[in-house]
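Participant: Sequence and computational prediction follow.
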Amino acid sequence: MSDSFEMTSAYTDGDIDTNPTSNSHLSDLIDRRYSRRETLRGGASAAAIAVFGGALLAACDDESDTDDDSAPVVTAGSSGTTSAGRLVTLTSTVTDDGGIVTSSWTQVSGPTVTLAGATTATATFVAPAVAAGTPLVFRYTATDQSGQASSADTTVTISPAQLGFTAVAKNRNDVVTVPTGYTLSVLARLGDPLTAATPAFANNGTDTDYGNRFGDHNDALYYYGLNAAGARDDASNIRGVLVVNHENITEQYMHANGQTGTGGGGVAIARPESEAIKEIEAHGVSVIEVIQAANGGWSYVQNSTFNRRITPNTPVTINGPARGSTLMRTAYSPAGTDGRGTINNCANGVTPWGTNLTCEENWSGYFRRPTATDNPRRTPKELVALARYGVSSTNGNYGWASVTPADSSSTLYRRWDAQATGASATADYRNEPNQYGWTVEVDPYDRTKAPRKRTALGRMNHEGAWPGNFVVGRRPAWYQGDDAQNEYLYKFVSATPWVAADATATDRLAMGDKYLDSGTLYVARFNPDGSGEWLPLVFGQGPLTAANTVYSYADQADVLTHARLAADAVGATRMDRPEWTAVSPTTGEMYLTLTNNSSRTAATADASNPRAYLDPPSTSRSNRNGHILRLREAGDTTEATTFTWDIYLFAAGSDLEAANINLSGLTADNDLSSPDGLWFGRPTNATGQVKPLLWVQTDDGAFTDVTNNQMLAAFPGRVGDGGTRTVTNTAADGTTRTVTTRIGAAPGTELRRFLVGPVGCEITGVDTTPDGRTLFVGVQHPGEGGNLTNITSRWPDTQGGTTPAATVRPRSAVIVVRKNDGGVVAL
């Protein structure tokens, strides 16, 4: 919404009639001037004359004109109101026969804003974040050729931020739907070339060289600014690098005739190298330069020197306590210090020193380890660890270990075989799975630096590692979900207190060494009374010793490599698939998406996971729709070891029972299922200040009979703003069990659907430019449920309003959404 303030009130000169002569009054002169100027202008607008009229009038005036000594007549628009984040237009008028030499807008009072077009008749600014109604006064001043100046003031009163769009209706269209007043474009798609030499993507299964193309299943993303010289600039809104995760692939569309070399159920048996290398390289991370044109449109730069693909084959280093551990030793790295690549990269994290944290999620299924043949070769301790992490696939997800490479010395495919076939761990790849499941730090500005796996943060199905707010002198923390049913929420607290100057260090990965390689990993326990504790996972403390009868821990590297087992041992709370974490930039409160849990029952429901219910057409009782939990650290510090919590939002269809299922009172404008992606607006604009905006994205199968996956915007309040609620869950046998939980205030209209994706997609990945006026969103695996004989989506080719050919294959992509008037997105 653009708010324009204009005024057409008449000029008042204040002349008092006391002069006894018969000379003209000032008001008479002004009347004559207006009449004469209207003749000269031929109906030109006042705003145009403010810019162009001075020279025109100077040329037309008589040299003997006696009224050139009067000051210009100026108006500055009428006063008005708006809310934080809206684009405001100030419009002035000026009248003067002598010709205007200078004119400008200045701010007189109120929170400082940046005025665009301050030296023209029309200036704009984005309304700043405020906690209450706040007046801003602006002055327009014009000076003519005789040096006389006049000015006029206008007041704009700003109210706190509010959602500034009409909710998008649920739908199952094969396009991305955004609110009225917004425009979207497609920025980067699967297969788009990232070098000048890489050919355009044919999208027919014949494409190769995925190591130089934008990858598949784009997930979490983050924008890092660049200045005109190509250096880091955290304030840049028009040029930057976008770091994008690639979680997985839609293999049925990747090859000319679908995957070959597969057995029953799609399980790979003997894969051709030409297909396997494409699938491997489509995973990982893309770093692409993006730039905004003068017309506001965005594109990526195909031949940028910043462009980079990090794939499962890219060399990486192992850092932190597990570096050099016997658990990390392989035939590739007998010293246990190096590895290859990153895979199944889902959510992310960031650092104030300008690096990206990409997190490895469902990595275990990529490895071949048939238990019938490999279990007898393993120690009892190894079997406990392998079972806890699910390394038990007969062939691996895509059968990469079955490839016979043309280069017989290559181990790019052998490494996916995790069987103990050699005389020791350095003769095979039995420990290769131990090199995955970590948080990986990447320098987006320096493609020459190998990514570093930060083992101090623990090994799990890493959904993300989002930081708490940084405070000088305080040890920073990163919050991490382990995305699997009945897994845990973790927090890593650095051993090093934050030093503000480190944010601008030029050796960015050295800062990661400083803050991310040493510290304490904690796991959360949620108590029924709304309190909670962070339980340290430290070797030698409590049950984490060699004497443990379930799993004998050798050292801290063993504890971190098997963080799940350690969390089991200390008594952490089993959660409903902990996924993304997000931290409010103003309060420091942490939000956690608990996507769903098909194994949650009435008998196992607890205060922090309180629902087990029937949601037709499903016939099983579980937490089918998920919820969002939030946590406030004691003392509002990242160093705290205790916290309070409540449940901000219970996802549900609006038609479900309010008493025990739709506990948040959701309506058709904001009902949702399976919250996944989660992100607060940046603190550099109104969406991250005073009243931060929270984005919620879904990855759902329970609600897709009603709507495609979606993204919502919300103002979520604070921990404790609701109360307690008793939930009654009914088991399959008809018995009931009650659970008392902590519930946040009903979101009402402070939660609203902003976007709905195309058929078969997941909406995942969200960030903005620092000013909040450009929104980047990921659309993953459209048409995932189809195949070459039944292509269920043709997005993004459908987005332009045309009907694509029947053979067009869907592609994951990143889109750009902007408000038509240039204001902050969503406000």
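Facilitator: The structure has been received and is ready for your questions.
Participant: From now on I want contacts and neighbour counts done on CA atoms only, so please keep to that.
Facilitator: Noted.
Participant: now the helices: where do they sit in this protein?
Facilitator: Secondary structure of the chain (DSSP state H): helices at 26-41, 46-60, 273-281, 371-374, 380-389, 508-516, 556-561, 563-570.
Participant: quick one: buried residues of the third one?
Facilitator: The reference is to helix 273-281. 273, 275-281 (16 or more other C-alpha atoms under 10 Å).
Participant: Same question for the longest one.
Facilitator: Of the residues in helix 26-41, those buried by neighbour count under the rule 16+ other C-alpha under 10 Å are 30, 33, 37.
Participant: picking that back up, Throw the helices of the chain into JSON lines and include distance to E589, thanks.
Facilitator: Formatted as JSON lines, these follow (distance: least, C-alpha to C-alpha, whole Å):
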{"stretch": "helix 26-41", "distance to E589": "60"}
{"stretch": "helix 46-60", "distance to E589": "48"}
{"stretch": "helix 273-281", "distance to E589": "37"}
{"stretch": "helix 371-374", "distance to E589": "43"}
{"stretch": "helix 380-389", "distance to E589": "30"}
{"stretch": "helix 508-516", "distance to E589": "21"}
{"stretch": "helix 556-561", "distance to E589": "26"}
{"stretch": "helix 563-570", "distance to E589": "23"}
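Participant: Please compare the first structure with the one that follows:
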Amino acid sequence: MTEITGTAFGYSDGDVDTNSSTATSLGTLIEKRYSRRETLRSGGTAAAAAFLGGGVLAACDNAADTDPAPIVASVNSTGATTAGRPVTLSGSATDNGALTSAWVQTAGPTVTLLGATTDSASFIAPAVAAATALTFQYTATDSTGKASSGTVTVTVSPAVIGFNAVAKNRNDIVTVPDGYTVTVVTRLGDPLAAGVSAYANNGTDTNFAQRIGDHGDALYWYGLSATGTREDSSSVRGLLVQNHENINQQYLHPAGATSPGGIRPEGEAQKEIDCHGLSVTEYVQSANRAWSYVQGSTFNRRITPATPTVFNGPVRGTDFLKTAHSADGTTGRGTINNCANGVTPWATNLTCEENWAGYFRRSGDNAARTAKELTALGRYGVTSGTGSYGWSTVVPADSANTLFRRWDARATGASATTDFRNEPNQFGWIVEIDPYVANSVPRKRTALGRMGHEGCWPGLFVAGRKPAWYMGDDAVNEYLYKFVSNTAWAAADANAADRLAIGDKYLDAGTLYVAVFNADGTGNWRPLVFGTAPLDGSNAAYPFASQADILVNTRLAADAVGATPMDRPEWTAVNPANGEVYLTLTNNGNRVTGADTPTAAQRQTNAANPRVYVDPPSTSRGNRNGHVVRLRETGDSTEALTFAWDIYLFGAGSDLNATNINLSGLTADNDFSSPDGLWFGRPTNASGLIKPVLWLQTDDGAFTDQTNNQMLLGLPGTVNDGGTRTVTNTTAAGVASTQATRVGATPTAATLKRFLVGPVECEITGVDSTPDGRTLFVGIQHPGEGGTPAAPTSAWPASQSGTAPAGTRPRSAVVVITKNDGGVVGL
């Protein structure tokens, strides 16, 4: 494909400079172009050609004036392309004096013609449901006003996956298909404020409250206008909001973490804490389509575990949230272990607190706890004797500083307001953030429940209908949830000035449901509402006292109503064309067959989680490769109480048994394991319209003997486009057990391909694009996570551009991926 340079496709928001005297040349788009001067020299008529991805198309039409010294314009091309690909129209003419020329579209779906008042015009082929003809007229006018014109027809077909599959590999770079370019933009430690030094990457750096955090996870693009206001359609300037889930602790310090005498140094712990949370970073595209971030932007922001937050919704002000820091239970500090995300049409960001429980120290205080407290703490895993990084052991220089003590959740004082026994209850929420207001206070939305939140993706918004958000709880044998607002959607709210107030309107009151997947391919949403057994004081396992009790202890409420245990429910994504909901189920090492005798930590297979097997070289049994389930709400309504479901894809190596393990018939070009990140193309470009593409990312340990983690692109069908299957699982003793399930249509080379392979020991997580789909943002998390400061196992991103110096420490980072011909990424 011929490379597009300059601003050939300019600003996709329609702000296009049409002054031909200053327009950027499109010559690099065309392998050979007729110039006006060359035509005059030759005395012949020239052709106007349509170039599709650099190829010249066949001739079809011409026209000429009858003047003795005529102007002659000729357009001699027709051709075909597919949605999302670039098209260049090139015209030329002879004349006796000054000449003007212009292109106009005369038929077909409307496109934005760039360079329309020059001999060459260009556009991106639009989304279509079937082969569709677009016609364009080229008109040249001489100095006397005489004009001549001709037309060209371009036939656009539906979008296809437009690249060759990337081979599995274990290289220390981000590998993408031929015809694409990878650029590293923001990395762990990059400064986000003027005057903050460049990152040394040797463990000596400090001030992470003003640097990019570690373990970048879910991300989302929020457009900015030239004047610095919200502009959803902007593809050249915007804010990238990214979660920072966790840390590679060993690389943050000169020789790794220390704890002399069992006490963590304050400086080390502060650095580790500040590396968590979120970043808001201004990104800009320059004239040559090169991307960079703006270090001193006033929009830049770090939200860390110390950032002030407020609680909204039914749990606000209850005893569950009262601590020595928040005696009235209305405020908190920060957010932690932020994994997947969600969005709102009023342009706020939803971040999800996932594996927060392990950060807390809590053991040895059972005598000071009630039976209900002990049940709740155990159900959420708040049982560590030290906490993940030992932050509670810090003895701060300022004795009034409780930012370390808060991680000690033991009941040691006279009441909850004298210690931090309730601090774990302040985490596990959906947090709403306004990315456009750098001093806005994040709001924790308690109506959406407390769990290991992985994603919170909205269903389709329809005026007059109550909107919904879909959420996975990322742990083995946990559940899928849906929150339905009490307030029907009013489209005008999408453009409200006070965005967090709109969040109050839709996110602070509603009904939380949990999913039950039935064996016949149907399902239902069970409400988690206080007042009717088993969600009341009569529940023997955990007597619920209020709706706030249910929302704080959502897992226990879901247990009580009989929700379906799933194989680690992670990201949710909603098809923007039909509203179908997709959920990644990463894996489950605690799944057993119907012939096994399960322990308390194991669950038998069910129709939506049907596999138990061994994937060599491991000898352990379970669903090690994961799968993707999808559902369609009855009536396509977010308010529905029932749905239909099937399994879109089963993760597996292509060498595994096709009858009972590789149920999707994956090949070497599309096999994968442990699906995690999930995202549909935006409906503002061809990748998210009619039949949207689905990006699928992996976080895998079972398949890393063959390849680093990866990202695939799919063109999925619809729920129930496959059929039923019966899987035969076996126990460890070899006893057979069958499980019926429902499978999606078998993917082909045209509907599922590997697009990207990441560097060594990374996870691929976080994906979004600009509204025009021509720039893709992808998160590369924890490369080299198994290394040491003295012997890193990856040097990425330094290795992306060549051999890195020995001992270079790896860094999580965001990459920008663009298609060299300027088209929509993936198509």
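Facilitator: Arrived safely. This structure is a prediction, so every number in the text was calculated from the model and none was measured.
Participant: Just the TM-score for the two chains, thanks.
Facilitator: Here the TM-score for the pair of chains, by TM-score structural alignment, normalised by the length of the first structure, is 0.92; 772 aligned residues with a C-alpha RMSD of 1.8 Å.
Participant: Identify whichever of the helices of the first structure lies nearest to L827 of the first structure.
Facilitator: When the helices of the first structure are compared by C-alpha to C-alpha, helix 46-60 sits nearest L827 of the first structure, at 28.3 Å.
Participant: And that closest one, how far out from the chain middle?
Facilitator: Mean C-alpha position of helix 46-60 of the first structure versus that of the full chain (C-alpha atoms, centre = their mean, to the nearest Å) differs by 48 Å.
Participant: who does it touch, helix- and strand-wise?
Facilitator: strand 93-95, strand 100-109 (3 or more C-alpha pairs under 8 Å, 6 or more residues apart in numbering; DSSP states H and E).
Participant: Just list the residues touching W291 of the second structure, thanks.
Facilitator: 183, 185, 283-285, 816 (C-alpha atoms under 8 Å, 6 or more residues apart in numbering).
Participant: Which single one of these is nearest to S799 of the second structure?
Facilitator: After measuring the contacts of W291 of the second structure against S799 of the second structure - C-alpha to C-alpha - the closest member comes out as T183, at 12.2 Å.
Participant: What separation is there between the nearest residue to Q485 of the first structure once chain neighbours are set aside and G481 of the first structure?
Facilitator: Spatial nearest neighbour of Q485 of the first structure, excluding adjacent residues (C-alpha to C-alpha, 6 or more residues apart in numbering): R577 at 4.6 Å. Per C-alpha to C-alpha, to the nearest Å, R577 of the first structure is found 8 Å from G481 of the first structure.
Participant: shared neighbours, the two?
Facilitator: Joint contacts of R577 of the first structure and G481 (C-alpha under 8 Å, 6+ apart) are Y488.
Participant: quick one: which of those two has more around it?
Facilitator: Using other C-alpha atoms under 10 Å, the more surrounded residue of R577 of the first structure and G481 is G481, with 29 against 26.
Participant: wait, that one sits on P578?
Facilitator: Yes: with contact defined as C-alpha atoms under 8 Å, G481 of the first structure reaches P578; the gap is 4.7 Å.
Participant: Which neighbours do the two have in common?
Facilitator: Counting by C-alpha under 8 Å, 6+ apart, the residues touching both G481 of the first structure and P578 are 463, 488-489, 592.
Participant: quick one: which of those residues is nearest to R378 of the first structure?
Facilitator: Y488 (27.3 Å).
Participant: Map the closest one across to the second structure for me.
Facilitator: The alignment partner of Y488 of the first structure in the second structure, by TM-score structural alignment, is Y479.
Participant: residue contacts, its match?
Facilitator: 472-473, 514-515, 558, 563-566, 568-569.
Participant: if we can go back for a sec, so which of the helices of the first structure comes closest to I763 of the first structure?
Facilitator: For the helices of the first structure, proximity to I763 of the first structure was assessed by C-alpha to C-alpha; helix 273-281 is nearest, at 21.7 Å.
Participant: Just tell me the aligned range of that closest one in the second structure.
Facilitator: Going by TM-score structural alignment: helix 273-281 of the first structure matches residues 266-274.
Participant: For the stretch 251-400 of the first structure, just list every one of the strands.
Facilitator: 284-292, 298-300, 308-310, 315-319, 338-340, 345-350, 356-360 (DSSP state E, counting those that start in this stretch).
Participant: Out of those strands, which is closest to L537 of the first structure?
Facilitator: So among the strands of the stretch 251-400 of the first structure, strand 315-319 is nearest, using C-alpha to C-alpha, at 18.2 Å.
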